[in-house]
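S.K.: model this:
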Amino acid sequence: MLNSVSRGLSTATPSAMPRAASTVALRHLPSGPSHFGREVIDVDLAAPTLPAKALVSALYEHGVLLFRNQDHLTPSDEMRFARLFTHQSDDIDGGQSYTGGAGTQHRLPEFPSIALVGSYRVQDFYGLTAESKGVYNDWHPEQRAWHCDGLADTDPPPDLTTMRCLKTPSQGGETLFASGVKAAELLPTTLDPPPEDVQINYRLFGEYEIAREGTHLMCASGSKGDTSAGWDVNLSDGTTVPLVVRELVSGKRSMVGTYHVASLGLIGDAAGTPPQLGFEGANRYVAEAWKPGLSEELIYKHKWCVGDLVAWSNRLVIHTATSTAAYQGKERLHTRIRMRSQPEHAPVPWKK
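M.R.: All right, here's what the predicted structure looks like:
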């Protein structure tokens, strides 16, 4: 159990932060592919000043950034870093970014943008006393559930997600990442309709079965909005998002997605237009679209160490948790931040 901690928090605000343009030292992720993701060397996210511009540039260049040895950060330090990226101010005060998804997350009372995820017990952790058994306890050991955060229930969905490791088991608990940019490069040419013309309709179903490879659903029924308290589900009617997008900061062509697939339409369809593909056809299409980009050799499997902070863009990277089978009964605890982006940073079609 994680006990009470010091509350000597930083009071820095975004306007008070330096706008340093210096470069940061980077290296390839450990045992990962080289086409995306980097480890940031010798940057302390609690330092009085941060190389803000360089960090933002690095994230949108590489999609994922890993910072080691950040176990001393306070919630204020984590929020200071997250606010370097697109967000909506009301989310900082407890807005809508933590509705829906796999389950309700406990949030820090004084920092409601920071949630705790995993299997844990905490006592007066920055004012929070809570416990969770985790949400993936019934997963097959090889189960995956690829997604970009908030895509099925939040408008606009978060761009940045950060996770910081406070406790981790000696075995298991990895988070897997893959590049949406590489997935877009590898899209099958046989897909009909063409992927750049496609928008996917997503929905949080009340009951569903995820395909083992984690890109789509095998079956589904009901709506989470019918079974959960209203504050648990933001957009229970679902969302409509282009499959192939143009990331605003980098201009890169990328794929975004989540396994919560309901149907498939065409970009520009008028409201009320019947979908091109219903549930079964849309899920087959999505599975085929993502398969090349999620080949094992293209995936970065992050084995967490206490103090790791990983930040990623949900417009450039897709990710999945892994089964708890390898560490049943052991604690795994992370903080997580994901705030809705500004509207101009919402996923927009690649095809103009």
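
S.K.: C-alpha from now on. contacts and neighbour counts both.
M.R.: Will do.

S.K.: residues of the longest strand seen in the chain that come out buried?
M.R.: Counting residues, the longest strand found in the chain (DSSP state E) is strand 111-125. Buried residues in strand 111-125, defined by neighbour count with 16 or more other C-alpha atoms under 10 Å: 111-122, 125.

S.K.: ok, stretch 179-186 next?
M.R.: Going by neighbour count (16+ other C-alpha under 10 Å), the buried part of stretch 179-186 is Ser179, Gly180, Val181, Lys182, Ala183, Ala184.

S.K.: alongside the first, I'd like the structure of this one:
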Amino acid sequence: MPRAPGGSRRGRRTFLNRASQVWLAVLVRGARLQFLAPFSGLLAPAPGGVQIDAGAAYVFVRSGTSWSQEAYLKASNTDVGDEFGWSVTVSGDMVVVGAIREDSDSTGVNGNQNDNSDIEAGAAYVFVRSGTSWSQAAYLKASNTDADDRFGSSVSVSGDTVVVGARLEDSNAMGVNGNHGNNTAPDAGAAYVFGVGLGTTYCTATPNSTGAPAAISASGSASVAANDLLLRAEPVPDQPGVFFYGPQQASLPFGNGTLCIAGSIGRLDVVSATGNAMTFLVDNTSPPSAATQITPGSTWNFQAWFRDPAAGGAFFDLSDGLSVLFAP
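M.R.: Okay, the predicted model is just below:
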């Protein structure tokens, strides 16, 4: 949300002399250098004009003894005063950037970025690299987004796990996964752990002839390089079935159940369920088509289809859907 430059901001600290162009912080990981510029909007025009204090992050890479800029990173919802770049962390081909004064009221992963009703709630952004190209892979918000929490005041990443700090979060919860709805401990602070990995279920499955709806899940990891994502659907009748996936989500009546996927659909090989479960190891190196190639930073939605002659009707059913964000 736009603010007047120099307006009141609880707990504000100034680390950057705007005239001297001194950087707030520098991170080095191997041959990659990350600069933070939380006030770069003073210097760099955005598509809609100058966005004061919007912020940016810059990725530099080393070749021998020479450094060159590889990427200029901005938030997907750049706005005045968000201070994107307040915090940053880098691990391999993944960069996470915090924007402590971002204002949206969304929660969780990839929610609505445009309702700026929780002033200075904060956000974090995950970027991944494929080759020399960088793209935003996720938009992270607290599960209990609230104004002035400053989610994104610190960020850290290790493997497929991202941790984001919110130094002014107010709940009186203790330990892990406590009640975060009681804001009776002002500025107590909190940390949030996100898994870049095994996906989020969505859509609704209907009971099949086993008496229960089929649930899809995944194990292994969402790392494209590791190539070890194992899909599982249960309970299902001991019949042939297939897993399939696509780039878009849907919720359409189909057979005895609901089709949860849209767009260019990739159908994996037929499997036979045993013990009321069907499994399939996804091979990222051999996609069903070029349009369904899984790459770092891409999100794909998976579902299981299976024959169900005992149920009657259309004689087939489906699981719920599973959305997976893939990491390098």
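
S.K.: TM-score them against each other, please.
M.R.: For this chain pair, the superposition-based TM-score is 0.27 by TM-score structural alignment, normalised by the length of structure 2; 157 aligned residues with a C-alpha RMSD of 7.0 Å.

S.K.: coming back round to it: just the closest of the buried residues of stretch 179-186 of structure 1 to Val310 of structure 1, please.
M.R.: Closest approach to Val310 of structure 1 among these (C-alpha to C-alpha): Ser179, at 14.8 Å.

S.K.: quick one on the thing from earlier: narrow the buried residues of stretch 179-186 of structure 1 to those in helices?
M.R.: Gly180, Val181, Lys182, Ala183, Ala184 (DSSP state H).

S.K.: now, which of those sits nearest Ala25 of structure 1?
M.R.: Among these, Val181 lies closest to Ala25 of structure 1 (C-alpha to C-alpha), at 22.9 Å.

S.K.: with adjacent residues omitted, what lies nearest to that closest one?
M.R.: Spatial nearest neighbour of Val181 of structure 1, chain neighbours left out: Ser254 (4.1 Å); criterion: C-alpha to C-alpha, 6 or more residues apart in numbering.

S.K.: output the contacting helices and strands for the helix or strand where the one you found lies.
M.R.: Using DSSP states H and E, Ser254 of structure 1 maps to strand 253-255. For strand 253-255 of structure 1, the elements it packs on are helix 180-185, strand 244-246, judged by 3 or more C-alpha pairs under 8 Å, 6 or more residues apart in numbering; DSSP states H and E.

S.K.: for the next helix or strand after that strand, enumerate the helices and strands it packs against.
M.R.: Using DSSP H and E, the helix or strand that follows strand 253-255 of structure 1 in sequence is strand 261-266. Secondary-structure packing of strand 261-266 of structure 1 (3+ C-alpha pairs under 8 Å, 6+ apart): strand 198-202, helix 279-290.

S.K.: strand 261-266 of structure 1 vs helix 279-290, what angle?
M.R.: Relative orientation of strand 261-266 of structure 1 and helix 279-290, computed by axes from the mean of the first three to the mean of the last three C-alpha atoms, to 10 degrees: 80 degrees.

S.K.: enumerate every residue touching Val164 of structure 2.
M.R.: Going by C-alpha atoms under 8 Å, 6 or more residues apart in numbering, Val164 of structure 2 touches Ala124, Phe151, Gly152, Ser153, Ser154, Val155, Ser156, Ala191, Tyr192, Val193.

S.K.: where does it sit: helix, strand or coil?
M.R.: strand (DSSP: H, G, I helix; E, B strand; the rest coil).

S.K.: okay, it and Val90 of structure 2: tell me how far apart.
M.R.: 13 Å (C-alpha to C-alpha, to the nearest Å).

S.K.: go on, Ser323 of structure 2?
M.R.: 24 Å.

S.K.: next: Phe84 of structure 2.
M.R.: From Phe84 of structure 2 to Val90 of structure 2 the distance is 15 Å (C-alpha to C-alpha).

S.K.: mind checking what secondary structure Leu26 of structure 1 has?
M.R.: Criterion first, three-state DSSP; result for Leu26 of structure 1: strand.

S.K.: hang on, it packs against Glu39?
M.R.: Yes. Applying C-alpha atoms under 8 Å as the test, Leu26 of structure 1 and Glu39 come out as touching, 5.5 Å apart.

S.K.: more neighbours, the two?
M.R.: Glu39 (18 against 15; other C-alpha atoms under 10 Å).

S.K.: next, count neighbours for Ala71 of structure 2.
M.R.: Neighbours of Ala71 of structure 2 using other C-alpha under 10 Å come to 17.

S.K.: what's the first helix or strand after the helix or strand hosting it?
M.R.: Assigned by DSSP H and E, Ala71 of structure 2 belongs to strand 66-73. Proceeding N to C from strand 66-73 of structure 2, the next assigned helix or strand is strand 84-91, under DSSP H and E.

S.K.: that's all I had, so thanks and see you.
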